[in-house]
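**Q** only the shape, not the letters, is given here:
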């Protein structure tokens, strides 16, 4: 019976797509703040199976990440089996013997949501079946399984129009009827920030991340990037971000080999930039330091602020950069970044500075308006009426939350 319904729904979807009468919609109530979750790729690549995914869901609950706001458990590439005679995608039965529906039921029983991965081309990046020509079948299949999130990649897409390809899958998801967050992953090659606001809930702005501070990892025809190169590639993009449509700086590498200062800076920068926060480490084995970074509720609150304003670079002094993010109720988050390879002492006399954000229309005359501040990571307190003195380790950040006096 289920198979018959899938076939009928799939055929109906094909006819609907052919008629070009599908309304351009995504599920608007999703991702009003950047999505919080976990993804399998950074640590496990193609080595995915239902046992590991169940354990990650358990670990997300046990670690306190669920209580901190994380909700998505996302399976990346390589869960796929073959398509059946009608063209419907199957799971890899060796890795997912219980089937995807049973796995989704388990994840849902933990109060979490399950995400899945596909590709706009004929094959995924790992060579599994892509969704090209099967968009409506795949969307209705995902809906029948209870999927909550679709990451949609861009491999094997020669001569495919990205706007049309992503809009087709968006429409297929909407027609399937189950709200699924739609995460566009075409690496920023076609400037999705200019056209995807009505298509996806987030879009990747760069190529893949790599667990390093300031490096390019060359793979021949493409590169993956460290924390600072990805940060620098966000220049000019903040005006496109907002509730329901986010600039995605890729899954995080916190806990995957950088030092603690670098992990803390990486997490803080992604949070300030209103990027989705998708952990990419092994949640079952993370250190206490990694857990404290990922579950810092004050930093998560900055990321999840309902205004949805991406931070702007306010002051650039070379090794030291200062970013400002307007928050609800007149608060501001201010991040100080030490890009240098050595410890830096830095002083800021607030009263000599003026902050104006032309995009969000916020401004502060610090000589006229005073704020109390709280140090998000170290717990210190102070006032902008006094000079701020910081000693910052190499590759570290300080983050202050300012509240009007």
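**A** Sure thing, it's come through. Computed from a prediction, not measured in an experiment: that's the story for all the values here.

**Q** C-alpha only now, for contacts and for neighbours.
**A** Will do.

**Q** ok, and what's touching the longest helix along the chain?
**A** Of all the segments of type helix in the chain, defined by DSSP state H, the longest one is helix 2-19. Outside helix 2-19, the residues within contact range by CA atoms under 8 Å, 6 or more residues apart in numbering are 22, 86, 136-137, 140-141, 144, 168, 172, 175-176.

**Q** cutoff 6 Å now
**A** 136-137 (CA atoms under 6 Å, 6 or more residues apart in numbering).

**Q** another one to put next to it:
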């Protein structure tokens, strides 16, 4: 009887853990770099090593970036037992050696797979091989898995991602699970128990205010994706984030647009996954990606996603609650022309009803810290007059 009871307790503990994602991961939005936006399928061992090297030398690591994620097209064939291998021509040293190299830089490694028979790039997917692949990733030392949704005919998204979640759990190595089914199956409604972040939209591309129609699907610009986050903030928090896709900073937009793009991803507590060529960054790109004051807003431990408070002509005003009863505010000029506005703090009643937090400017005077100019610029006693260039932002941290 005693033996049966011990066995039952063990079974209950195992079952409980087996059906859970790894906790205490991604307590703030993940930060890193992914190969797809810049390199797509033209990825190899040297590209990934270079990314790791330049993440360190550029100051990105010191600013908080730690994941180096290889996207699609790293795959070779499966071996005679069905275990996945790396493409031998592109990765002659093997994936384990590459991961060890990234780890030697004090960074973490992310890998890519797909819930279907094939990846979006036509490589072997994980369907039917989830537990084998999870064991392989754990053996290699993987820290992060981006799990895509191509070639998934007949599958239910929630169930497919639960299968990989359970496979990762059984493999035993804590791995962040990035759900990438493009928001088609409302992952925000079920993703918290399954993964650590979930894509909310289709793919981004390097345009500020555009949509590129591919026939059966579209790529979206920064503003289009930002608009698609409306109504989703209640689902985000420590360990479970809305993911509006990787960033296009440094991939061809103007400096103003890159700054606005980065700022808004910080304001909405999005994962900060760079997608540019780290080996060939301009100083402007580095300055944007490594703005520690802006990153601190994104990485605030409260983990509250910011919200659009009001619109003044072409300018949107966004607020984000921060720890210690502080706030961040961003004035985003969506227009194609410079905008001049006046904002009188005492006439504004800023309330985050979801979290029952308020910025009462009649009772509290906040100091204004310009996050992009890195200087103090007064307080909220007096109204401010702003001139905001086209496709640009002004962001303040409101300090008590």
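**A** Arrived safely, thanks for sending. Predicted model only: the values in this text are computed from it and were never measured.

**Q** can you give me the TM-score here?
**A** Their TM-score after superposition, calculated using TM-score structural alignment, normalised by the length of the second structure, is reported as 0.95; 387 aligned residues with a CA RMSD of 1.3 Å.

**Q** ok so, going back, how far is the longest helix of the first structure from where the chain is centred?
**A** 31 Å (CA atoms, centre = their mean, to the nearest Å).

**Q** before we move on, what about stretch 203-214 of the second structure?
**A** On CA atoms, centre = their mean, the centre of stretch 203-214 of the second structure falls 18 Å from that of its chain.

**Q** quick one, helices of the second structure?
**A** So, for the second structure - with DSSP H - the helices run 2-18, 36-39, 45-57, 60-63, 95-104, 130-140, 157-171, 222-227, 255-267, 283-289, 292-298.

**Q** dump those into CSV; add distance to residue 339 of the second structure and mean neighbour count as well.
**A** Shown next, in CSV, are the helices of the second structure (distance: least, CA to CA, whole Å; neighbours: other CA atoms under 10 Å):
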stretch, distance to residue 339 of the second structure, mean neighbour count
helix 2-18, 54, 11
helix 36-39, 31, 18
helix 45-57, 36, 19
helix 60-63, 31, 18
helix 95-104, 45, 18
helix 130-140, 50, 20
helix 157-171, 44, 21
helix 222-227, 17, 18
helix 255-267, 14, 24
helix 283-289, 22, 18
helix 292-298, 22, 22
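
**Q** and those helices: which comes nearest residue 177 of the second structure?
**A** Closest approach to residue 177 of the second structure among the helices of the second structure is made by helix 157-171 (7.3 Å; CA to CA).

**Q** where does the closest one end up in the first structure?
**A** On the first structure, the counterpart of helix 157-171 of the second structure by TM-score structural alignment is residues 162-176.

**Q** and if you look at stretch 32-48 of the second structure?
**A** Using TM-score structural alignment, the partner range for stretch 32-48 of the second structure is residues 37-53.

**Q** next, the distance between the ends of that stretch.
**A** This stretch, stretch 37-53 of the first structure, spans 13 Å end to end (CA to CA, to the nearest Å).

**Q** do stretch 189-198 of the first structure as well
**A** End to end - CA to CA - stretch 189-198 of the first structure spans 18 Å.

**Q** buried residues in it, which are they?
**A** Neighbour-count burial for stretch 189-198 of the first structure flags 191-193, 196-197 (criterion: 16 or more other CA atoms under 10 Å).

**Q** touching that stretch from outside, list them.
**A** So stretch 189-198 of the first structure is contacted by 240, 245 (CA under 6 Å, 6+ apart).

**Q** that older thread, average offset between the match of helix 157-171 of the second structure and the second structure?
**A** Stretch 162-176 of the first structure differs from its equivalent in the second structure by a mean of 0.4 Å after superposition (mean CA distance after the TM-score superposition for the first structure).

**Q** hang on, the earlier thing: could you dump the helices of the second structure to TSV with distance to residue 214 of the second structure?
**A** Shown next, in TSV, are these (distance: least, CA to CA, whole Å):
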stretch	distance to residue 214 of the second structure
helix 2-18	40
helix 36-39	17
helix 45-57	28
helix 60-63	34
helix 95-104	33
helix 130-140	30
helix 157-171	23
helix 222-227	16
helix 255-267	23
helix 283-289	29
helix 292-298	32
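
**Q** and of the ones you listed, who's closest to residue 336 of the second structure?
**A** helix 255-267 (11.0 Å).

**Q** the closest one vs the first structure - mean distance after superposition?
**A** Mean for helix 255-267 of the second structure is 0.3 Å (mean CA distance after the TM-score superposition for the first structure).

**Q** give the aligned range of that helix in the first structure.
**A** Residue span in the first structure matched to helix 255-267 of the second structure, by TM-score structural alignment: 260-272.

**Q** kindly report the same for stretch 383-397 of the second structure.
**A** Using TM-score structural alignment, stretch 383-397 of the second structure corresponds to residues 387-401 of the first structure.

**Q** not counting its neighbours along the chain, what's nearest residue 385 of the second structure?
**A** residue 342 (4.4 Å; CA to CA, 6 or more residues apart in numbering).

**Q** now residue 357 of the second structure
**A** Excluding the flanking residues, the one nearest residue 357 of the second structure by CA to CA, 6+ apart is residue 351, at 5.9 Å.

**Q** could you do residue 329 of the second structure as well?
**A** residue 319 (4.5 Å).

**Q** show me what residue 127 of the first structure lines up with in the second structure.
**A** By TM-score structural alignment, residue 127 of the first structure lines up with residue 122.

**Q** for its match, give its distance to residue 277 of the second structure.
**A** 24 Å.

**Q** those two: which is more packed in?
**A** residue 277 (20 against 13; other CA atoms under 10 Å).

**Q** and the closest residue to residue 77 of the first structure other than its chain neighbours, what is it in contact with?
**A** Nearest non-adjacent residue to residue 77 of the first structure, counting by CA to CA, 6+ apart: residue 117, 5.8 Å away. Shown in contact with residue 117 of the first structure (CA under 6 Å, 6+ apart): 76-77, 150-152.
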